[in-house]
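> Sharing a model that was predicted from the sequence below.
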Amino acid sequence: MASGRLIKLLVFEILEFAAFSIPTLVIMEQFAAAYQMTRNGADKTHYWLIVSCSVAYVASVSLLIWVPIKVLLHKKHRLTKKIKGWRPVMMMCVVCTTLPSFSFSVAVTEVQKSMKGSAAVLPNTLPDLPVSLVLTSLIIVDIIEKLRIYPLRGRQKSNEDKHIPTFNLQQIKTVTDQGRQNEGDAAQPPQAGRAELPVPSAATAQRPVPEQAGPQEPSFQSGILRTLSQSDVRAEIFLWSFLLWSDTVEMMRVAGHQAVYKSAWVYPVYVFSFISVLRIILTPQNPLQSFLGILLQDLPFIFVRLSLIIDLGTITPVLGLCKNVLVTLSYVYFSHLTKLRVFSTFEFSSF
């Protein structure tokens, strides 16, 4: 009977490969259908030719890139330890799946424009399935890569001990050390006429930033409230993985608006949406995540959303623009401006 670890590995690999291959096949099929409609004939040679090319592309990329890298990652543990700060699996998905999928999504609109002869007779909105399928597949692979280090059965012990207070071991003295210190103090006679001044140590020379008193959070130790207040990091991975890409999902929704995809605005929307996806290549705890989040998503989206609102009206929510502006300004202020002398003085906020 197969072990639980083997079953977990097989399920994860099957889901990852499905998320790697299915979006390209679906979007290429839509491109083939749109191109076949421009031929105005019953012959489906061009349709099956494009579909066969998409199958050949997925098969070749899987055999030449996906499978060899996956085997190396599972067999060569030394190689895995040397990879720091980025994830090869996510890079393969972004480059080999997301990039061609976004490219052929734009190509579908161009083919429809050439077929109709005018952008005015195009449908009001583009189908949401291709874009949602691509982003959902990317998020699923991200979740699987984060879940690999956690067991799928049992409870996390870290959640049970999260209310246990932690102490600094350097501040705790044993009974023996305290006795030796008292004996040393008793052996030294007091010197008259000499005032001893406390010598500032390295710990006291660098004063820590005082902590502000925030609102007290409740802690439930028993009863039904304890059951309701329990949380698990494995469940939170699903939540934060989807919330992380809500801004990109909203931007791709704007790309399906008729005023966007019927005009040239569809190109910058798709380009900057793909650029924002590049952040997923980094590991979740990479120190560059915050900076790249501003550089690749919030800062470009400010200019894209502001330009769309000025030219086409509020087809993109103003809330999204406010989010990008506030996130960018807060990062610049708290990460860089507070280091200047003018903003470096710590002050307690009044309640």
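That came in fine, so what should we check first? Here the structure is a predicted model, which is why all the values come from computation and not from measurement.
> can we go C-alpha only for contacts and neighbour counts from here?
Fine.
> burial count for Gln297?
Applying other C-alpha atoms under 10 Å, we find 23 residues neighbouring Gln297.
> so it makes contact with Phe274?
No - assessed by C-alpha atoms under 8 Å, Gln297 is found out of contact with Phe274, at 9.5 Å.
> these two touch, right, Met37 and Met115?
Yes - if you go by C-alpha under 8 Å, Met37 and Met115 touch, sitting 7.5 Å apart.
> neighbour count winner among these two?
Using other C-alpha under 10 Å as the criterion, Met37 and Met115 rank with Met115 on top: 18 against 15.
> Hmm, the more buried one is touching Thr38, no?
Yes - Met115 is within contact range of Thr38, at 5.2 Å (criterion: C-alpha under 8 Å).
> can you map out the helices along the stretch 1-150 of the chain?
Secondary structure of the stretch 1-150 of the chain (DSSP state H, counting those that start in this stretch): helices at 4-39, 45-61, 67-75, 77-82, 88-93, 99-116, 129-147.
> These: which one's closest to Val175?
helix 77-82 (42.8 Å; C-alpha to C-alpha).
> quick one: contacts of the closest one?
In this structure, residues lying in contact with helix 77-82 by C-alpha atoms under 8 Å, 6 or more residues apart in numbering are Leu72, Leu73.
> Use this one as the comparison:
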Amino acid sequence: MTSAKTLKLAAYELLQFAALAVPVLALAERFARLLSDVRGRDDTAYWLAVASSVAYVTSCALLVWVPLKYRILKRRRPKAGRWRPTMLAYLLLCTLPSFAIIIASSQVQVNAGVRLDHFAELPASLVILWLICADLVERLRPCRLLGQSDNADLGFELPGPVLTNLAAVSSISIPNTGDPDTPRRRPELPAGRSAPIASGTLGPPAYPYSSSRAFPGLLSFLGRSDARSEVFVDCFLFWLDTAELVRVAGEPAVFYSAWAYPVLILAFLSSLRAALAPRGPFSSAAGVALQDFPFLVTRVCLLAVFGPVTPVLFPLKNALVSLTFFYFTYMTRMKIFKRHSMF
């Protein structure tokens, strides 16, 4: 069992280190070729940019990544916190330099008066894909990859009242006199027992880790589900909006304009949500403040300036998420919305 855990840990660490190094090195090499072409096939500029990227990755790995990983893995029983330092370090060491290289590539071509490479789908396909891999590793760390597991592996915490101090209650028959004014007595509890108390603590998840809602007949296998597979779906959906905005930055009309700055800056700010714990207490507010509302304003401006460079579905999604968040979180607390009605 120890060897299996060691192999799992080694695979996770190698995958995360690859996610840290590959995007920066790939984009830096593409940027080095661009510099070489702009300067008339200058090999010195090419190798200087490549060497700088290798030195940067090596320095970050030795000075920041390895000490951080050693400190985190040294804890035998890490406590579930509200933020993830590994993802924050990854965003600052990999995602931020990657977007900076893309902006630098745009400005080099604009200043030189040439249009040689707009990086096409490279930012969205490479940077976001490795970002998803790093996020998946952090979400799958508590899980077992073989066999079934209990509910505590994923560590999901859903808010809601939980009944505690449950005790058996003796049944008492109350005669129905038909008089509505007749008081009803509460059932008496045995000596030394207390009634169930609804506590506001965070309880276990409302759904099992791996469930099988059996159906009669041959369709019973269709009711099986596992939360580990849902982690993959949830992670890709988490990054879908950011990936679409990064793809817009690769459009030639946007890439060679000043709009490349706010688009990529907002894309990086939205990725900072990954530093928070998934489904944490601040995830909803961070999603609206760092992603949906800024993306809505940016996409409306892009549609007005460049035309249909992004599907209308995404600004509609940002608008609906922002409006529903403010309505159900703040407006429903007002007196006018607290009245009991059919709605």
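Happy to help now that I have it. This structure is a prediction, so every number in the text was calculated from the model and none was measured.
> Overlay them and tell me the TM-score.
Taking TM-score structural alignment, normalised by the length of structure 2 as the basis, the two superposed chains have a TM-score of 0.81; 306 aligned residues with a C-alpha RMSD of 2.9 Å.
> For Met115 and Thr38 of structure 1, list the residues in contact with both.
The contact sets of Met115 of structure 1 and Thr38 do not overlap (C-alpha under 8 Å, 6+ apart).
> And Thr242 of structure 2? What does it align with in structure 1?
Using TM-score structural alignment as the criterion, Thr242 of structure 2 maps onto Thr248 of structure 1.
> can you tell me which residues contact the residue nearest to that match when sequence neighbours are not counted?
Of all residues not flanking Thr248 of structure 1 in the chain, Ser273 sits nearest, at 5.9 Å (C-alpha to C-alpha, 6 or more residues apart in numbering). Neighbouring residues of Ser273 of structure 1 by C-alpha under 8 Å, 6+ apart: Thr248, Met251, Met252, Gln297.
> which residue in structure 2 lines up with the last one?
Just to be clear, that refers to Gln297 of structure 1. Applying TM-score structural alignment, one finds that Gln297 of structure 1 aligns to Gln291 in structure 2.
> Mind checking what secondary structure its match has?
Per DSSP: H, G, I helix; E, B strand; the rest coil, the secondary structure class of Gln291 of structure 2 is helix.
> returning to what we had before: give the contact list for the match of Thr242 of structure 2.
Contacts of Thr248 of structure 1 by C-alpha under 8 Å, 6+ apart are Ser273, Ser276, Val277.
> Give me the angle between whatever helix or strand it lives in and helix 129-147.
Assigned by DSSP states H and E, Thr248 of structure 1 belongs to helix 246-255. With axes from the mean of the first three to the mean of the last three C-alpha atoms, to 10 degrees as the basis, helix 246-255 of structure 1 and helix 129-147 are set at 170 degrees to each other.
> List the buried residues in helix 246-255 of structure 1.
Buried residues in helix 246-255 of structure 1, counted by 16 or more other C-alpha atoms under 10 Å: Asp247, Thr248, Val249, Met251, Met252, Arg253, Val254, Ala255.
> do stretch 223-241 of structure 1 as well
Of all the residues in stretch 223-241 of structure 1, those buried under the rule 16+ other C-alpha under 10 Å are Arg234, Ile237, Phe238.
> what's the following helix or strand after the host helix or strand of Ala285 of structure 2?
In the assignment (DSSP H and E), Ala285 of structure 2 maps to helix 283-287. Next helix or strand after helix 283-287 of structure 2 toward the C-terminus (DSSP H and E): helix 293-306.
> and that following helix, how far from structure 1 on average?
When structure 1 is superposed, helix 293-306 of structure 2 averages 0.9 Å from its matched positions, counting by mean C-alpha distance after the TM-score superposition for structure 1.
> Pull up the aligned stretch in structure 1 for the next helix or strand after that helix.
Later in the chain than helix 293-306 of structure 2, the nearest helix or strand by DSSP H and E is helix 313-329. Under TM-score structural alignment, the counterpart of helix 313-329 of structure 2 in structure 1 spans residues 319-335.
> What does the residue nearest to Thr248 of structure 1 correspond to in structure 2?
Using TM-score structural alignment, Ser273 of structure 1 pairs with Ala267 in structure 2.
> Just say helix, strand or coil for its match.
Under three-state DSSP, Ala267 of structure 2 comes out as helix.
> now swap in Glu196 of structure 1 and tell me
Under three-state DSSP, the three-state class of Glu196 of structure 1 is coil.
> Would you mind stating the distance between it and Ala186 of structure 1?
Going from Glu196 of structure 1 to Ala186 of structure 1 by C-alpha to C-alpha, to the nearest Å gives 16 Å.
> likewise Glu160 of structure 1?
Separation of Glu160 of structure 1 from Ala186 of structure 1 (C-alpha to C-alpha): 46 Å.
> now swap in Trp86 of structure 1 and tell me
59 Å.
> neighbour count winner among the two?
Ranked by neighbour count (other C-alpha under 10 Å), Trp86 of structure 1 and Ala186 place Trp86 first, with 15 against 10.
> Apart from its chain neighbours, what residue comes closest to the equivalent of the more buried one over in structure 2?
When structure 2 is aligned by TM-score structural alignment, Trp86 of structure 1 is paired with Trp83. Computed as C-alpha to C-alpha, 6+ apart, the closest residue to Trp83 of structure 2 that is not its neighbour in sequence is Leu276, at 4.1 Å.
> contacting residues for the residue mapped onto the one you found from structure 1?
By TM-score structural alignment, Leu276 of structure 2 lines up with Leu282 in structure 1. Taking C-alpha under 8 Å, 6+ apart, we find Leu282 of structure 1 in contact with Gly85, Trp86, Arg87, Gln289.
> Which pair of these spans the longest distance?
Arg87 and Gln289 (13.1 Å).
> how much does the helix holding Thr248 of structure 1 stray from structure 2?
After superposition onto structure 2, helix 246-255 of structure 1 sits on average 0.8 Å from its aligned residues (mean C-alpha distance after the TM-score superposition for structure 1).
> Tell me what angle that helix forms with helix 99-116.
Using the same axes, to 10 degrees: helix 246-255 of structure 1 against helix 99-116 is 20 degrees.
> one step back: so who does the match of Trp86 of structure 1 touch?
Neighbouring residues of Trp83 of structure 2 by C-alpha under 8 Å, 6+ apart: Ala275, Leu276, Ala277.
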